[in-house]
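Q: Have a look at this prediction, sequence included:
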Amino acid sequence: MRRYRRTWRGSVVISVVNPLLFLAALGIGLGRLVDAHQSIHLPDVAYVDFLAPGLLTASAMQNAFVEATYPVHEATRTRGAYPSAAATPLRPGDILAGHLMFMAFRITISALAFVLVLIVFGVVDAATGALLVPSVLLVGMAFAAPLCAWAVGVERPSRLNGAYRFVAMPLYLFSGTFFAIGQLPGWLESLITLTPLYHGTELVRGIALGSIGPGKATAHAGYLVALALTGVVLARRGYSRRLHH
C-alpha cells in the first residue's frame, strides 16, 4: 500500500486513458463500419455499446493477471513481503486475505475510472454504472484468487509469461469482448462458454444493455462466485505450504 501511494496517480491515468483510446479507436472509429454492415450475430445495438462492457470486463481480467502473478511470485522470495509477514503473528490465510483485499481495491479503482468513461461517452447512465462496478469486481476476483493459488507455488518466472500468452490473451480475444461468439465454430463456441471471462462478459454486458434477466444474471454470477471461492480455498492451502516450508 505504501508503494501504491507513490504510483496511484499513474495507475488512475492509465485506467482512464486506455479506455478512452480503445473506445475512440474501436468503438467509434471501427464501430461506424460495423454499424454500417450490421452482422446478424451482433445484438441490435451500436457497436460502441456492445464493445464497451466487453472491454470493461476484459480490463478486470487483465488487472487480476497483473496483480496476482508477478507480485505474488516476488512476494514469496526469501526477502519478499510474504516471508517477512509470516515471521509475525499473521497466519498464511491472513496474508492471503490482505493481498486479495488490496487486489480488490485496485480492481475497483480501475473499474470506477472505466465506468466514469462509459458514463461520459453516454454508453451507460449513472444508475447502471453503479451496478457495473461490483459485477466487474466479481470478475476480477474470480481470476485473482485462482491466480494467487497458482502463482504462490511457481518457481520459474517464465511460467508467468506463459500464463499471459496462452491464457490471458486467448481469453481476451475469443471470449466475446470484440464480437459475438455465435460467429465462431460450434465446438469453439461451446468451449468458450466454459471460461470465466465469457460469463463475466455476458453478465456485465447484459447489465449495461439491460438485456439480462434475473435467472441468467444469477447463473453467470454464481459461476464467478464459485470460481473465486474455489480459488480462495486452494490459495489458502498453497500459502500454508509455501510459508510453512
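A: Perfect, thanks for sending it.
Q: switch to C-alpha atoms for all contacts and neighbour counts from now on
A: OK.
Q: Give me the residues contacting stretch 183-200.
A: 41, 57-58, 61, 135-136, 139, 142-143, 171-172, 174-176, 181-182, 220-221, 223-224 (Cα atoms under 8 Å, 6 or more residues apart in numbering).
Q: hang on, I meant stretch 19-28
A: Stretch 19-28 has contacts (Cα under 8 Å, 6+ apart) with 47-49, 51-52, 55, 114, 117.
Q: got the end-to-end distance for that stretch?
A: 12 Å (Cα to Cα, to the nearest Å).
Q: Remind me what the helix or strand containing residue 229 packs against, helices and strands.
A: Taking DSSP states H and E as the criterion, residue 229 maps to helix 214-243. Counting contacts by 3 or more Cα pairs under 8 Å, 6 or more residues apart in numbering; DSSP states H and E, helix 214-243 packs against helix 81-86, helix 92-121, helix 126-151, helix 196-209.
Q: Relative to residue 231, tell me which of those wins on proximity.
A: Of all these, it is helix 126-151 that lies closest to residue 231, at 3.9 Å by Cα to Cα.
Q: Relative to the whole chain's centre, how far out is stretch 43-58?
A: Centre-to-centre, stretch 43-58 and its host chain are 16 Å apart (Cα atoms, centre = their mean, to the nearest Å).
Q: again with stretch 136-148
A: With Cα atoms, centre = their mean, you get 6 Å for stretch 136-148.
Q: got the contact list for that stretch?
A: With Cα under 8 Å, 6+ apart, stretch 136-148 has contacts from 56-57, 60-61, 63-65, 67-69, 72, 100, 103-104, 107-108, 111, 196-197, 200, 204, 221, 224-225, 227-232, 234-235.
Q: here's the one I want to compare it with:
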Amino acid sequence: MTGPSTAVVPVPQACGRVPGRIGGIGIVVEHYWRWYRRNWRATVVSSVLQPLLFLLAFGVGFGALVSGSGRVEVATGGVGYLVWLAPALLAMSAVQSAAFESTYPVLSGFKWQRVYHAMAAGPLTGTQIGLGHLAWIALRMVASGAVYVIVIAAFGGVTGPGIAISLLAATITGTAVAALVMAFAATVENEGSQFTGLFRFVVIPMTLFSGTFFPIDRLPAIVQPLAWVSPLWHGTELARSAALDRWQPLAAVGHVAYLLVLLVVGAVLVTRLFQRRLTP
C-alpha cells in the first residue's frame, strides 16, 4: 500500500512583462478606451460643452460687440474676431482638458481606485502605465478637438484647411502640458490645496494671458516675458498662424521646438516617477 502522494502543486507564476514598451502602452490605452465607451457622457461637459460656451460667449457674443469699433481688425490683422479667436480656443480647450485629465484621475489611479497598482500587479511596468495614460489623453484631445473644429466651422470660424494643422498644434500643446502635470500629480499624496493652487495660479492665468483673447503686445511690457514661457502661447501662435495662413517658418520652428522639449521633459519625468511610485 503506498503512502499519500507527495506531488507538489505548481504555484502559478507571473507571465512576465509585456514585450516591448509600445505593446504595454497599447494595453493601457485599450483599458481607457473600454472605460470611455461606456462612460463618455460624463466627459461631454468638459470636452465639448465648455469650449462651446467659450466660443459663444467670446467669439460670437463679445465679438459682435467689438467688431464695429474698427480697433479689433487692427489687432487681429484684418480678420473677424471669431476667426481670429477660434484656433486659440482650440488650443486653450486642449490645455484645460489636459490639466484636468492629468490631476485628479492620476491621483485616483494611485490612491483612490488604485487602477495603476492593479496594472502594475500584472505584466505592465510603471513606465508603460504612465506613457499609456499620457497617450490616451492625447487621443482624447484629438477626438474632442475634431468635434470642436466642426462646431467652429458651423459658426463660420473656419476659413481654410489650415485648421487641421491647428488641431495638431493644439494636441501637441495639450500633451506637453499633460506630461508636466502628470509628473506633478505623481508626487502628490493628498490633493488638499495643491491641485487647487495649480488651477488657480497656473492654468487660469495661462488661459487669460497667453494671447488667447487678445494679443500679448497689449499687456504691460513687464508681463509679456511671462507669456512667452507659457506653452499655451506657443500653441496659440502655431494654431492661429496655421488657421489664418500666416506662417513664419523660423517662429514656427521655435514654437514646435519649445513644445517638444516640454513634452520630452514631462514624459521622462512621468516614466521615472510612475516607476518609482509603483515599485514595491
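A: Received the coordinates, thanks. These figures come from a predicted structure and were not determined experimentally.
Q: returning to that earlier point: would TSV of the helices and strands packed on helix 214-243 of structure 1 with distance to residue 244 of structure 1 and mean neighbour count be doable?
A: Output for these, formatted as TSV (distance: least, Cα to Cα, whole Å; neighbours: other Cα atoms under 10 Å):
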stretch	distance to residue 244 of structure 1	mean neighbour count
helix 81-86	8	17
helix 92-121	8	20
helix 126-151	15	23
helix 196-209	31	24
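Q: Redo the ones you listed as TSV? Include distance to residue 27 of structure 1.
A: Shown next, in TSV, are these (distance: least, Cα to Cα, whole Å):
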stretch	distance to residue 27 of structure 1
helix 81-86	41
helix 92-121	10
helix 126-151	18
helix 196-209	14
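Q: Point out the one among the ones you listed that comes closest to residue 9 of structure 1.
A: Closest of those to residue 9 of structure 1 is helix 92-121, at 11.3 Å (criterion: Cα to Cα).
Q: ok, average deviation of the closest one from structure 2?
A: Its matched residues in structure 2 lie on average 1.1 Å from helix 92-121 of structure 1 after superposition (mean Cα distance after the TM-score superposition for structure 1).
Q: Read off where that helix ends up in structure 2.
A: Across structure 2, the stretch matching helix 92-121 of structure 1 (TM-score structural alignment) is residues 126-155.
Q: Centre of the chain to the matching stretch, how far?
A: 7 Å.
Q: again with stretch 25-33 of structure 1
A: On Cα atoms, centre = their mean, the centre of stretch 25-33 of structure 1 falls 23 Å from that of its chain.
Q: so that stretch corresponds to what in structure 2?
A: By TM-score structural alignment, stretch 25-33 of structure 1 lines up with residues 57-65 in structure 2.
Q: Enumerate every residue touching residue 184 of structure 2.
A: With contact set as Cα under 8 Å, 6+ apart, residue 184 of structure 2 has no partners.
Q: aligned partner of it in structure 1?
A: Per TM-score structural alignment, residue 184 of structure 2 is aligned with residue 150.
Q: again with residue 164 of structure 2
A: In structure 1, residue 164 of structure 2 lines up with residue 130, judged by TM-score structural alignment.
Q: Quickly note the distance from its match to residue 230 of structure 1.
A: 27 Å.
Q: export the contacts of stretch 19-28 of structure 1 to CSV and tack on secondary structure?
A: Output for the contacts of stretch 19-28 of structure 1, formatted as CSV (DSSP: H, G, I helix; E, B strand; the rest coil):
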residue, secondary structure
47, helix
48, helix
49, helix
51, helix
52, helix
55, helix
114, helix
117, helix
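Q: now do the same end-to-end measure for the match of stretch 25-33 of structure 1.
A: End-to-end for stretch 57-65 of structure 2, by Cα to Cα: 11 Å.
Q: Give the full set of residues in contact with residue 207 of structure 2.
A: 92, 232 are the contacts of residue 207 of structure 2 under Cα under 8 Å, 6+ apart.
Q: check contacts around the residue opposite residue 82 of structure 2 in structure 1 once aligned.
A: Correspondence of residue 82 of structure 2 to structure 1, assessed by TM-score structural alignment: residue 48. By Cα under 8 Å, 6+ apart, residue 48 of structure 1 lies in contact with 23, 26-28, 31, 123.
Q: For those residues, give me a markdown table that also has neighbour count.
A: Formatted as a markdown table, the contacts of residue 48 of structure 1 follow (neighbours: other Cα atoms under 10 Å):
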| residue | neighbour count |
| --- | --- |
| 23 | 22 |
| 26 | 19 |
| 27 | 22 |
| 28 | 18 |
| 31 | 21 |
| 123 | 20 |
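Q: So which of those residues belong to helices?
A: residue 31 (DSSP state H).
Q: Turn the contacts of residue 48 of structure 1 into a markdown table, including distance to residue 188 of structure 1.
A: Shown next, in a markdown table, are those (distance: Cα to Cα, whole Å):
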| residue | distance to residue 188 of structure 1 |
| --- | --- |
| 23 | 27 |
| 26 | 24 |
| 27 | 25 |
| 28 | 28 |
| 31 | 25 |
| 123 | 30 |
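Q: Specify which member of the contacts of residue 48 of structure 1 is nearest to residue 87 of structure 1.
A: For those, the nearest to residue 87 of structure 1 is residue 23 (46.7 Å; Cα to Cα).
Q: re earlier: how much space separates the match of residue 184 of structure 2 from residue 163 of structure 1?
A: Residue 150 of structure 1 is 10 Å from residue 163 of structure 1, by Cα to Cα.
Q: next one: residue 156 of structure 1
A: 12 Å.
Q: do residue 23 of structure 1 as well
A: If you go by Cα to Cα, the gap between residue 23 of structure 1 and residue 163 of structure 1 works out to 26 Å.
Q: wait, which of the helices and strands packed on helix 214-243 of structure 1 is closest to residue 15 of structure 1?
A: Of these, nearest to residue 15 of structure 1 by Cα to Cα is helix 92-121, at 5.4 Å.
Q: So which elements touch that closest one?
A: Counting by 3+ Cα pairs under 8 Å, 6+ apart, helix 92-121 of structure 1 packs on helix 2-22, helix 47-68, helix 81-86, helix 126-151, helix 214-243.
Q: Check which helices and strands the third one sits against.
A: Spelled out, that is helix 81-86 of structure 1. Helix 81-86 of structure 1 packs on helix 70-75, helix 92-121, helix 214-243, going by 3+ Cα pairs under 8 Å, 6+ apart.
Q: Could you export the ones you listed as a markdown table, including distance to residue 3 of structure 1?
A: Formatted as a markdown table, these follow (distance: least, Cα to Cα, whole Å):
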| stretch | distance to residue 3 of structure 1 |
| --- | --- |
| helix 70-75 | 12 |
| helix 92-121 | 12 |
| helix 214-243 | 23 |
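Q: List just the nearest of the contacts of stretch 19-28 of structure 1 to residue 241 of structure 1.
A: Nearest to residue 241 of structure 1 out of these is residue 55 (Cα to Cα; 36.3 Å).
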